[in-house]
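# one predicted model, sequence on top.
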Amino acid sequence: MRKSSGAGVAAVSAGRKLTINIDGAARGNPGPAAWAYVIRHDGEIVLEECGKLGNTTNNVAEYTALVRALERAAELQADTLDIKSDSELLVKQMNGEYKVRNANLLPLYEEANRLRRQFKQVDLTHVYRTENKDADRLCNEALDGRAVDAGPRPRKAEIGSEKEPPPANTHTRSAGGGGWAEAKDLIRKLIEENSAGDANAVAERIVNTLQQRGFKLP
């Protein structure tokens, strides 16, 4: 599942600070697993995503959430990230306090470190589950098969911002009047054409254009 706010995505495209909550879960450990992240800009949720992994461990799911979140933040052209996780192991390994001894985690750990070097600053902080409830909820909804209709209410258009089709186990909401693949191409084109314009004006034009093309927006 992917949900995003069109205005929010446009606003962070110039290199801003993002706050990201990540989570991974496995029922059985190892067992059916899922990952999730929630991205905020200026306190507002601008994008959230979750997906299934099949049978694996909780720690693999946690690292997968981190890697997916870093990839998305790079696409949004953010330069500073404040990442929060309820996995003390992940946070201490990424901060150099613990060594990675598990062979299954090492490739994900190395990929996460490669991705974090793209940013000006990345802070990883351990939080309790109660402070990570949105990402935790998404993980459980993915595991329960409820992710398609889950999550917070949309702020603007429910759009995706990725450049490639979603992975097979990632849930993406559908749209009327054409489908989100068409919507994403249209939105990307409008943002590129108006990259120097005011973010609110660009967002309004995107919403108006989608409505004119027959997409049903909130």
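Sure thing, it's come through.
# CA atoms for contacts and neighbours, from now on please.
OK.
# got the buried residues for the longest helix along the chain?
The single longest helix within the chain, with elements called by DSSP state H, is helix 58-75. Residues of helix 58-75 classed as buried: 58-74 (neighbour count, 16 or more other CA atoms under 10 Å).
# show me what that helix is packed up against.
strand 17-26, strand 31-41, helix 88-94, helix 106-116 (3 or more CA pairs under 8 Å, 6 or more residues apart in numbering; DSSP states H and E).
# please redo it, this time with the cut-off set to 7 Å
Packing partners of helix 58-75 (3 or more CA pairs under 7 Å, 6 or more residues apart in numbering; DSSP states H and E): strand 17-26, strand 31-41, helix 106-116.
# one more to weigh against that first structure:
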Amino acid sequence: LTLWAEPGMNNPDDPESPHGTAYGADAEALAAARERDTRSQSQRNHDALEAMLDHLLANGALGDSVALPSHLVVTASLEDLENRAGVAVTATGTRLPVTDLVDIAADATPWLEVFEGQSSQILHFGRGRRLASLAQRLALFGRDRGCTAPGCTTPWSRTQAHHMPDWQDGGPTDIDHLGGACGGHNRSVSTTPGGWETTVLTSGPFKGRVGWRPSGSTEPWKV
């Protein structure tokens, strides 16, 4: 922060403010920006941290991800979007006012997800691959929003694509055989007593959702 939060640096309200670190910045430009800078130290620290994160994301410093990439991924209902009201949910579990989401989306490239019908994204791989694709992960996030185990509050960013049946038991990597599960609940699925069994429900009020119940039982499926 000593170099990124120096007066005049990384000021979002000053288009001529130098960006990045003060080390190596144009001396004259920095001096002029310093004269215009009325921010407090706390505000400069905030702006510097945001500039650091922008730099990190822009240069791919987080590396590749097997889950969701470093993008803002949000789900909301069409009704709330049309009414500019309500609450949307991000992949990390953050609740976001729809009014803010609309403002953000104006400068973003959105993914449009349709739950009934087909798209050009390949959502069925059979046994051709084990790991879910980005398109599958996004589709599952829109439906599940987090771990599907009853009562679990793990957000989507910390879940895995769980196969139904399990991959080791011949389960395909198809969108209608996948569901979100945190690591603990994913490993708890088993055909032996004491474990859980899962399925995508095909009827009833929770059709399309992932159901859970103790392995070998006849209890009603829980969502």
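Yep, that arrived. In this text, all values refer to a predicted model and were calculated from it rather than measured experimentally.
# what's the TM between chain one and chain two?
TM-score for the superposed chains, counting by TM-score structural alignment, normalised by the length of the first structure: 0.25, backed by 90 aligned residues with a CA RMSD of 5.6 Å.
# take the helices and strands packed on helix 58-75 of the first structure and lay them out in CSV including mean neighbour count and distance to Val9 of the first structure.
Listed next are those as CSV, based on neighbours: other CA atoms under 10 Å; distance: least, CA to CA, whole Å:
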stretch, mean neighbour count, distance to Val9 of the first structure
strand 17-26, 26, 11
strand 31-41, 25, 9
helix 106-116, 16, 20
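# Ala7 of the first structure is nearest to which of those?
Taking CA to CA, strand 31-41 is the member of these nearest to Ala7 of the first structure, at 10.9 Å.
# tell me the angle of whichever helix or strand comes after the closest one relative to strand 31-41?
Going down the chain from strand 31-41 of the first structure, the next helix or strand is strand 44-56, by DSSP states H and E. Counting by axes from the mean of the first three to the mean of the last three CA atoms, to 10 degrees, strand 44-56 of the first structure points 170 degrees away from the direction of strand 31-41.
# so which bits of stretch 134-144 of the second structure are buried?
So for stretch 134-144 of the second structure, counting by 16+ other CA under 10 Å, buried means Leu134, Ala135, Gln136, Arg137, Leu138, Ala139, Leu140, Phe141, Gly142, Arg143, Asp144.
# so Ala33 of the second structure, which of the three states?
helix (DSSP: H, G, I helix; E, B strand; the rest coil).
# count the neighbours of it for me.
By other CA atoms under 10 Å, the residues close to Ala33 of the second structure number 21.
# and it, how close does it get to Gly142 of the second structure?
Look at Ala33 of the second structure and Gly142 of the second structure: by CA to CA, to the nearest Å, they are 44 Å apart.
# so for Ala199 of the first structure, which of the helices and strands packed on helix 58-75 of the first structure sits nearest?
It is, among those and with distance given as CA to CA, strand 31-41, at 13.6 Å.
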